[in-house]
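Peer 1: Provided below for reference: sequence and predicted model.
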Amino acid sequence: MKTRNQTDISEFLLLGLTEDPALQPLIFSLFLSMYLVTIMGNLLIILAVSSDSHLHTPMYFFLCSLSVNDICLSTSTVPKMLVNILRQDQSITYTGCLSQVCFFIDFVGMENCLITVMAYDRYVAICHPLRYTVIMNPHLCALLVLLSLLLSSVVALLHTVMLLHLSFCTDLEIPHFFCELAQVLKLACSDTFINNLMVNLVAVLFAGVPLSGIIFSYIHIVSSVLRMPSSGGKHKAFSTCGSHLSVVSLFYVTGLGVYISSSVTDSSRDSAVASVMYSVVPQMLNPFIYSLRNRDMKATVRMLMGKTASVM
């Protein structure tokens, strides 16, 4: 195949989830609905936490940060897909594609870091309750979020800069609904050994280290809860962790499912369909998990919806 220097490339083609034109309206409606639910659900979480002074705690500060990140993560991929379907145009500019790669890696990394920070917050709250307000002070909370953003941004920029040095073949079709790093690397005609090495190294670090931290936190949390004398205290402690555990399970299980499906199938299209489970679905479900399983959040959301209904 002929190669083209990266400076000569004007656009890539996003082939989407299917080549069947008859299914495009259905896919458009489905993803539009999921995107709107994601935006409205996460905005509701942010509004609920902002409006209720009782929720101005580290746990809900991190939850707000997660909601903002979920909005950004969905916005980095879904709107471009919807526009392409609406215009019946599969193209995405070279700059747009690399920007999408950068933002997607950034927000996925940020999500990973935030749920790890939230696990640490629960560990301090349950295992060191008397020192909780001292340890989880506003300065530390802000620092943890900023460090998460900095770390994920550095990794995303590093991957993007390394992509800039690649040459691509004349076949620039991406069998996906967004510019996923692995799919873009497959189109390169130059050596991608360093790129793939970096992908695997970052994947191990970003999956292994945070997950180990979460497991470590919950081992100590379970140990502390089991030593509590009252059943009411145990129930309250477990209930505060239930929502976070659900989010952690959803994030890692869907990510692992996509990894396994891409390993056992040679079809890039099947991998693209599977990737919906970690790139779109968790961001849509996170607000429901927290609003339905958390009593304080549920009460605040009901109050907001009641005020909205009375105004209308």
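Peer 2: All right, it came through fine. Just so it is clear, the structure is predicted and the values come from calculations on it, not from any experiment.
Peer 1: CA only for contacts and neighbour counts going forward, please
Peer 2: Noted.
Peer 1: packing partners for the helix or strand harbouring residue 29?
Peer 2: Using DSSP states H and E, residue 29 maps to helix 24-51. Secondary-structure packing of helix 24-51 (3 or more C-alpha pairs under 8 Å, 6 or more residues apart in numbering; DSSP states H and E): helix 58-75, helix 78-87, helix 281-293, helix 295-311.
Peer 1: got the contact list for the second one?
Peer 2: Right, helix 78-87. Helix 78-87 is contacted from outside by 16, 24-25, 28, 31-32, 35, 90-91, 177-178, using C-alpha atoms under 8 Å, 6 or more residues apart in numbering.
Peer 1: on the three-state scheme, residue 190 is what?
Peer 2: The three-state label given to residue 190 by DSSP: H, G, I helix; E, B strand; the rest coil is coil.
Peer 1: how close does the residue nearest to residue 55 when sequence neighbours are not counted sit to residue 61?
Peer 2: The shortest distance from residue 55 to any non-neighbouring residue, by C-alpha to C-alpha, 6 or more residues apart in numbering, is to residue 49 (5.5 Å). Separation of residue 49 from residue 61 (C-alpha to C-alpha, to the nearest Å) stands at 8 Å.
Peer 1: and if you look at residue 249?
Peer 2: Distance of residue 249 to residue 61, computed by C-alpha to C-alpha: 21 Å.
Peer 1: more crowded one of these two?
Peer 2: Per other C-alpha atoms under 10 Å, whichever of residue 249 and residue 61 has more neighbours is residue 61, with 20 against 13.
Peer 1: contacts only, for that one.
Peer 2: 49, 141.
Peer 1: tell me the spacing between residue 287 and residue 80.
Peer 2: According to C-alpha to C-alpha, residue 287 stands 23 Å off from residue 80.
Peer 1: the two: which is more packed in?
Peer 2: residue 287 (27 against 19).
Peer 1: contacting residues for the more buried one?
Peer 2: With contact taken as C-alpha under 8 Å, 6+ apart, residue 287 is in contact with 38, 41-42, 45, 67.
Peer 1: if I pick the residue nearest to residue 55, what's in contact with it?
Peer 2: For residue 49, the contacting residues are 55-56, 60-61, 64, 297, by C-alpha under 8 Å, 6+ apart.
Peer 1: got another one to weigh against that:
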Amino acid sequence: MAGQNYSMVTELILMGFSNFPRHLLPAFFLLYLLMYLFTLLGNLLIMATVWREHSLHTPMYLFLCALSTSEILFTVVITPRMLVDMLSTHHTVTWAACASQMFFSFTFGFTHSFLLMIMGYDRYVAICHPLRYHVLMSNRGCARLISWTWAGGSVMGMMVTLIVFHLTFCGSNVIHHFFCHVLSLLKLACGNENSSVTLGVILVCVSALMGCLFLIVISYVFIVAAILRIPSAEGRHKTFSTCVSHLTVVIVHYGFASIIYLKPKGPHSMDSNTLMATTYTVFTPFLSPIIFSLRNKELKNAIKKNIQRKLIPLSS
């Protein structure tokens, strides 16, 4: 970070939910706390089930474990800070804490999108090239793909963070958000380059998200074409059912992300922006384990079997 950042603004004040009616905060706190705990437990349950069941040791579930890991880390970075904000009117953070918060949120966010993209590629290979599946999606190849998603997410997170914190910040040091949200932080920057950097950051985020979405859509175009060539209705339904959970999570992920990055300009209040941010930071990780557990029959049966295996010894 440039030295002039420290000389002009030494710390940042996160307002969080300080403008919300105080009588509503206990209900919000309890709701988000329960969702946070469910997100952690749900993703840990998925990871433990895949680990224990040898029938699930396939590329699709290996990618699912990587996705659960990304969601857990993203939730751990963001949600506790939000819960703390609900218990206090405001609090201050240092530049280093703000930069690390932004870096990890971007890293896990981009990694999540990259993982959804390669999960779409996995479904494309499985349905369109089944005879070559074990060659194209070998264990080493899957591990390499997962490593590239984490590396790519880290590079993107570092790049955006360095661009933002290279700016000069002066004047107000109040952020109307519950964490160092990039768009809220950019409003505090001064100088002629502020608008161009803001536009650049938005373009980078939108380009990465839309690029991944475009490749996912292309994968499903080929998948649908292959499914339509299956003669029996039962075969078409069975094949498409392997894609339903992934496709649903993609819709949820990009639907909530568009609320943050593609919402139309207008007279949005600070409180409405904060609430809209919770849709992406809280609801998306909360819904993913539910969708995969309920819409994936193989995983759902494995979870039931593991729970019954744990309960039977206790009852006996």
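Peer 2: Structure's in. What do you need? Model, not experiment: these values are computed from the prediction.
Peer 1: TM-score for this pair?
Peer 2: Here the superposed chains carry a TM-score of 0.93, computed using TM-score structural alignment, normalised by the length of the first structure; 309 aligned residues with a C-alpha RMSD of 1.8 Å.
Peer 1: next, the buried residues of the helix holding residue 29 of the first structure.
Peer 2: Under the neighbour-count criterion of 16 or more other C-alpha atoms under 10 Å, helix 24-51 of the first structure has 24, 27-28, 31-32, 34-35, 37-39, 41-46, 48-49 buried.
Peer 1: what do you get for stretch 85-98 of the first structure?
Peer 2: In stretch 85-98 of the first structure, the ones that count as buried by 16+ other C-alpha under 10 Å are 85, 90-92, 94, 96-98.
Peer 1: could you list the residues in contact with stretch 196-204 of the first structure?
Peer 2: Residues contacting stretch 196-204 of the first structure (C-alpha under 8 Å, 6+ apart): 155, 159.
Peer 1: check the mean deviation of it from the second structure.
Peer 2: Its aligned residues in the second structure lie a mean 2.4 Å from stretch 196-204 of the first structure after superposition (mean C-alpha distance after the TM-score superposition for the first structure).
Peer 1: go on, stretch 239-255 of the first structure?
Peer 2: Using mean C-alpha distance after the TM-score superposition for the first structure, the mean distance for stretch 239-255 of the first structure is 0.6 Å.
Peer 1: so how far is that stretch off the chain centroid?
Peer 2: 12 Å (C-alpha atoms, centre = their mean, to the nearest Å).
Peer 1: state the pair within the contacts of helix 78-87 of the first structure that is farthest apart.
Peer 2: 35 and 91 (20.9 Å; C-alpha to C-alpha).
Peer 1: state the helix or strand in which residue 111 of the first structure lies.
Peer 2: helix 94-127.
Peer 1: neighbouring contacts of the helix or strand that that helix is followed by?
Peer 2: Per DSSP H and E, the first helix or strand lying C-terminal to helix 94-127 of the first structure is helix 132-135. With C-alpha under 8 Å, 6+ apart as the test, helix 132-135 of the first structure has contacts from 124-125.
Peer 1: what's the burial count for the spatially closest residue to residue 172 of the second structure that is not a sequence neighbour?
Peer 2: Nearest non-adjacent residue to residue 172 of the second structure, counting by C-alpha to C-alpha, 6+ apart: residue 188, 6.4 Å away. Here the number of neighbours of residue 188 of the second structure (other C-alpha under 10 Å) works out to 18.
Peer 1: map residue 188 of the second structure across to the first structure for me.
Peer 2: By TM-score structural alignment, residue 188 of the second structure lines up with residue 187 in the first structure.
Peer 1: for residue 224 of the second structure, same thing?
Peer 2: Using TM-score structural alignment as the criterion, the counterpart of residue 224 of the second structure in the first structure is residue 222.
Peer 1: re earlier: the helix holding residue 29 of the first structure vs the second structure, average offset?
Peer 2: So helix 24-51 of the first structure averages 0.9 Å relative to the second structure (mean C-alpha distance after the TM-score superposition for the first structure).
Peer 1: that helix versus helix 78-87: what angle between them?
Peer 2: Orientation check (axes from the mean of the first three to the mean of the last three C-alpha atoms, to 10 degrees): helix 24-51 of the first structure against helix 78-87 gives 150 degrees.
Peer 1: any idea which element residue 7 of the second structure lies in?
Peer 2: helix 3-8.
Peer 1: kindly check the end-to-end length of stretch 12-22 of the second structure for me.
Peer 2: By C-alpha to C-alpha, the extent of stretch 12-22 of the second structure from end to end equals 23 Å.
Peer 1: now do the buried residues in that stretch.
Peer 2: Using 16+ other C-alpha under 10 Å as the test for burial, stretch 12-22 of the second structure gives 12-18.
Peer 1: distance of the residue lying closest to residue 44 of the first structure once chain neighbours are set aside from residue 80 of the first structure?
Peer 2: Nearest non-adjacent residue to residue 44 of the first structure, counting by C-alpha to C-alpha, 6+ apart: residue 301, 7.5 Å away. In this view, residue 301 of the first structure and residue 80 of the first structure are 31 Å apart by C-alpha to C-alpha.
Peer 1: and what of residue 215 of the first structure?
Peer 2: 36 Å.
Peer 1: neighbours of the nearest residue to residue 224 of the first structure once chain neighbours are set aside, how many?
Peer 2: For residue 224 of the first structure, ignoring the flanking residues on the chain, the nearest one in space by C-alpha to C-alpha, 6+ apart is residue 127 at 6.0 Å. Close neighbours of residue 127 of the first structure, defined as other C-alpha under 10 Å, add up to 18.
Peer 1: list the contacts for residue 127 of the first structure?
Peer 2: Shown in contact with residue 127 of the first structure (C-alpha under 8 Å, 6+ apart): 220-221, 224.
Peer 1: most neighbours, which of the residues you listed?
Peer 2: In terms of neighbours by other C-alpha under 10 Å, the contacts of residue 127 of the first structure top out with residue 221 at 23 neighbours.
Peer 1: not counting sequence-adjacent ones, nearest residue to that residue?
Peer 2: Distance criterion C-alpha to C-alpha, 6+ apart; nearest residue to residue 221 of the first structure, sequence neighbours excluded, is residue 123 at 5.8 Å.
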